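>>> got a predicted structure plus its sequence, pasted below:
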Amino acid sequence: MSCSKLKKSTAKILRSLGIHKASLNLVLVGDEKIRMLNRRFLKHDRVTDVITWGEYRGGLQGDIVISLDTTQRQAAHYGNPFFYELCFYVCHGILHILGWDDSRAAGRRRMWRKQEEILKSFLFK
């Protein structure tokens, strides 16, 4: 995986959502670091795939923290290439900044469908 490839894919995700102005930090960490961030900022003691902070006001601004350990496990579990799974989490984080909610099953299904639709439009054609 290259930073350049991830940056280009992130730009494609943003464009597919109609976002042309963005300042986004992608932070790639391991499970222990994301667990520590969850404890410190979200008050829950568990590993998650992605944590997002941000806002959309005339442009997208935010931070997306992704666990590479979880990305690897989930890619193997779902039979996806690692890079596809990583972009899935980038897209997931962006949707969260835009206000999408996956705390309930219906919202989670809707969000996953949108992520897959976006990624399949430019990855692995």
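Structure received.
>>> alpha carbons only for contacts and neighbour counts from here, please
Will do.
>>> all the strands of the protein, in order from the start?
22-29, 50-56, 60-67 (DSSP state E).
>>> and those as JSON lines, adding distance to residue 2?
Shown next, in JSON lines, are those (distance: least, Cα to Cα, whole Å):
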{"stretch": "strand 22-29", "distance to residue 2": "12"}
{"stretch": "strand 50-56", "distance to residue 2": "19"}
{"stretch": "strand 60-67", "distance to residue 2": "16"}
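>>> got another one to weigh against that:
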Amino acid sequence: MAILAETASQYTLAHLDLPTEGYEIAILACNDARIAELNTEFREKPTATNVLSWPANSLAPEVDGAIPHPPPDPDPVMGEALGDIAISYETCLKEARDTGKPLADHVTHLIVHGVLHLLGYDHIRDGDATLMERLETEILGKMGLSDPYRE
């Protein structure tokens, strides 16, 4: 998973014209019980989910559909934390099986999704969701993966 996570993160950063070195992202691979605990604690939703993210900086734009503020440049010596991502193996495996997708492709999509969240992208408002889904599709396409939003 480490290589998959690093590759997905680097493609996401590169696509957004951000440095692919110097940023730090912590990724927790966990089971449904652990992610349900995290989802309860941080979102007050007592259920398992596929991915959660905790940005280190508030980069979200005020205007629906706008590009988020850029993250701080990484310090050449200390780097720059973008935030944390948690992914539930059990939920990802079930979703991959249900959609007939390879597990690695689905996890790659969720890591791209999580990194975009760390960079201020979201999908609550319609314009933001459209922008985020377009970016995910473009990034995954560059990686040779299919559009996750097409049937």
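Received the coordinates, thanks. Since the structure is predicted, the reported quantities are computational estimates derived from the model, not experimental observations.
>>> which ones are touching the residue lying closest to residue 56 of the first structure once chain neighbours are set aside?
Among residues not flanking residue 56 of the first structure along the chain, residue 98 sits closest, at 6.2 Å (Cα to Cα, 6 or more residues apart in numbering). Residue 98 of the first structure makes contacts with 55, 56, 60, as judged by Cα atoms under 8 Å, 6 or more residues apart in numbering.
>>> separation between the aligned residue in the second structure for residue 98 of the first structure and residue 17 of the second structure?
Correspondence of residue 98 of the first structure to the second structure, assessed by TM-score structural alignment: residue 119. To residue 17 of the second structure, residue 119 of the second structure is 12 Å away according to Cα to Cα, to the nearest Å.
>>> repeat that for residue 53 of the second structure.
Taken as Cα to Cα, the span from residue 53 of the second structure to residue 17 of the second structure is 21 Å.
>>> of these two, which one has the most company?
Per other Cα atoms under 10 Å, whichever of residue 53 of the second structure and residue 17 has more neighbours is residue 53, with 19 against 9.
>>> what sits against that one?
Counted by Cα under 8 Å, 6+ apart, residue 53 of the second structure has contacts 83, 84, 85, 86, 114, 115, 117, 118.
>>> so how far is residue 27 of the second structure from the second one?
From residue 84 of the second structure across to residue 27 of the second structure, the span is 6 Å (Cα to Cα).
>>> quick one: map residue 35 of the second structure onto the first structure.
Checking TM-score structural alignment: residue 35 of the second structure goes with residue 34.
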